[in-house]
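J.: sequence isn't available, so here's the structure alone:
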């Protein structure tokens, strides 16, 4: 009998995590799976629990929550033969989008895990930490920093206000990049390092990035006016920003990025101040979808 262990973030999506888990459980049982359900009290407890679960070698470790919860699962499963599955229940769900998973139906997502194939995909590694999506290290990261310091309002509205506040004062940033050993200095509005194509709930900043090509997509948006930045933003949902004259893309195995005062975010998590060195690890994790 195959065994699945579901780890849930009960705070995801104002309770959506619990609802998605409860929708999924009958699907596993009906298909003859043994299934366990757990949750940690906080991120540290959930990470420790994920490592404990992987050590028991289940047939799949299922992460129920948003991109941050999936990121915890990646830390535990990367480099092992234990595949992860995803029950999307967050705001962005960008890792789940890479596999075309149903975002609002826990039962349908569970069936994709039960009947799906395993696929080896790449991950990006910074030191001993992994991410599956995109590292934000520019205007988008500055917005994240501002939003995280705000206590009001809650949810997406907080990020909208932080975006408006930053737009009033933001200036191009000075970057030093080392792209597969070649150093370059430039000014840009943002630099994003994609293992996958999207962040922020479907913003395809690294449009064209593939999860199994062994490469990172380094995307630059070179200096534009604040008004032009606002005009360009909606194009990210379709990937049509790639036609903008200030867009630039490099595909590399390793990149080091530095910019004074900027903090990098990936999979919705704070990875720390630049400089950061990012490398692509081919086939680092197995995903059942």
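T.: Arrived safely. Everything numeric in this text was worked out from a predicted model, so none of it was measured. Residues are numbered from 1 along each chain as shown.

J.: CA atoms for contacts and neighbours, from now on please.
T.: Fine.

J.: which other residues reach the helix or strand harbouring residue 95?
T.: Take DSSP states H and E as the rule and residue 95 turns out to sit in helix 94-98. For helix 94-98, the surrounding residues in contact (C-alpha atoms under 8 Å, 6 or more residues apart in numbering) are 67, 70, 86-88, 103, 132-133, 196-202, 267.

J.: after it, which helix or strand is next?
T.: Counting by DSSP H and E, what follows helix 94-98 is helix 106-115.

J.: roughly how far out does that following helix sit from the chain middle?
T.: Centroid separation for helix 106-115 versus its chain: 21 Å, with C-alpha atoms, centre = their mean, to the nearest Å.

J.: returning to what we had before: and the contacts of helix 94-98, which of them are buried?
T.: 67, 70, 86-88, 103, 132-133, 196-200, 202, 267 (16 or more other C-alpha atoms under 10 Å).

J.: another structure for you, compare them:
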């Protein structure tokens, strides 16, 4: 994601290599894990443009920081999970996140104020997610649709009183592959915007694409439409592409 953000808007293709703990970007792009299949995909050189996002906040040292993210950023419970998973990621892999969630079943809530493209909304919850790609571990989608090419951020407020109320709702999404899962206003509420400012009382710790920042709310986030060009599989084109969207990387000489 850091590389894609650095190259945002240049049209230079990037192929994510799934060598991390959860490999969420590769998962969302329907990329293969096997090296020969990855090499074949790279040689084919099919590319699609996807949205990126940008988060801006003030670090604990007072300096302003601006970071890019491709999957999601947020504050509160998700940042707690990311931080709690760090020590056991090598040993447990993706299960480290589930273990961290269960180890923090009663996270504090905050009064959350959202400014969505200039309109103010007030909520209360365990945390908030700013979503571009929506799939996380265990094939869970935190929004009803995975829409990383629509020029909008999905803003998800986690409103359950505790993790025991929230986790069943998230896992319901994992088993409902038809997109029929309906948000419960007592558990999850979703908004959309191009830009969002997030404030919380008490403040919540911030994370972006799994990196826990040395900072707390407030923060701002905005969408960067079609800013990242990824080398993708044919399955990814079927999932996200429209006719004529796919391009070829410069190392190929075929017509798309």
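T.: Okay, I see it. Just so it is clear, the structure is predicted and the values come from calculations on it, not from any experiment.

J.: now intersect the contacts of helix 94-98 of the first structure with the helices, please.
T.: Members of the contacts of helix 94-98 of the first structure lying in helices (criterion: DSSP state H): 67, 70.

J.: from the contacts of helix 94-98 of the first structure, which two are the most distant?
T.: The distance between the two most remote of the contacts of helix 94-98 of the first structure (C-alpha to C-alpha) is 19.4 Å, for 87 and 197.

J.: filter the buried ones among the contacts of helix 94-98 of the first structure down to the ones in strands?
T.: Counting by DSSP state E, those place 86-88 in strands.

J.: closest to residue 256 of the first structure out of these?
T.: Residue 256 of the first structure lies nearest to residue 86 out of those, by C-alpha to C-alpha, at 29.9 Å.

J.: mind listing what that closest one touches?
T.: Taking C-alpha under 8 Å, 6+ apart, we find residue 86 of the first structure in contact with 62-65, 70, 96, 109, 113, 289.

J.: how about 6 Å then?
T.: Residue 86 of the first structure makes contacts with 62-63, as judged by C-alpha atoms under 6 Å, 6 or more residues apart in numbering.

J.: to which residue of the second structure is it aligned?
T.: Residue 86 of the first structure maps onto residue 16 of the second structure when the alignment is built from TM-score structural alignment.

J.: tell me how far that match lies from residue 232 of the second structure.
T.: Residue 16 of the second structure is 9 Å from residue 232 of the second structure, where distance means C-alpha to C-alpha, to the nearest Å.

J.: now the helices: where do they sit in the second structure?
T.: Assigned by DSSP H, the second structure shows helices spanning 2-6, 24-28, 35-44, 77-85, 89-92, 95-103, 163-175, 234-240.

J.: show me the one of those helices that comes nearest residue 218 of the second structure.
T.: With C-alpha to C-alpha as the criterion, residue 218 of the second structure lies closest to helix 77-85 of these, at 14.1 Å.

J.: tell me roughly how far the closest one lies from the first structure on average.
T.: Averaged over the aligned pairs, helix 77-85 of the second structure sits 2.3 Å from the first structure after superposition, using mean C-alpha distance after the TM-score superposition for the first structure.

J.: what about residue 243 of the first structure, neighbour count?
T.: Close neighbours of residue 243 of the first structure, defined as other C-alpha atoms under 10 Å, add up to 10.

J.: how about residue 185 of the second structure?
T.: 12.

J.: enumerate every residue touching residue 198 of the first structure.
T.: Per C-alpha under 6 Å, 6+ apart, neighbours of residue 198 of the first structure: 204-205.

J.: map it onto the second structure.
T.: Using TM-score structural alignment as the criterion, residue 198 of the first structure maps onto residue 135 of the second structure.

J.: once you drop chain neighbours, what's closest to the alignment partner in the first structure of residue 75 of the second structure?
T.: Using TM-score structural alignment, the partner of residue 75 of the second structure in the first structure is residue 137. Leaving out its chain neighbours, the residue that sits closest to residue 137 of the first structure by C-alpha to C-alpha, 6 or more residues apart in numbering is residue 264, at 4.9 Å.

J.: now check the second structure for the residue matching that neighbour.
T.: With TM-score structural alignment defining the correspondence, residue 264 of the first structure maps onto residue 206 in the second structure.

J.: what is the neighbour count of its match?
T.: Counted with other C-alpha under 10 Å, the neighbours of residue 206 of the second structure add up to 29.

J.: quick check: it touching residue 219?
T.: No - between residue 206 of the second structure and residue 219 there is no contact under C-alpha atoms under 6 Å: 8.3 Å.

J.: tell me where the stretch 151-256 of the second structure has strands.
T.: Ranges of strands in the stretch 151-256 of the second structure, per DSSP state E, counting those that start in this stretch, are 153-158, 188-193, 195-201, 205-208, 211-216, 219-231, 247-248.

J.: ok and the second one relative to helix 163-175, angle-wise?
T.: Put plainly, it is strand 188-193 of the second structure. 70 degrees (axes from the mean of the first three to the mean of the last three C-alpha atoms, to 10 degrees).

J.: now for strand 188-193 of the second structure, which elements pack on it?
T.: Applying 3 or more C-alpha pairs under 6 Å, 6 or more residues apart in numbering; DSSP states H and E, one finds that strand 188-193 of the second structure contacts strand 153-158.

J.: where in the first structure does the strand it packs on fall?
T.: Aligned by TM-score structural alignment, strand 153-158 of the second structure corresponds to residues 216-221 of the first structure.

J.: could you find the counterpart of residue 117 of the first structure in the second structure?
T.: Per TM-score structural alignment, residue 117 of the first structure is aligned with residue 46.
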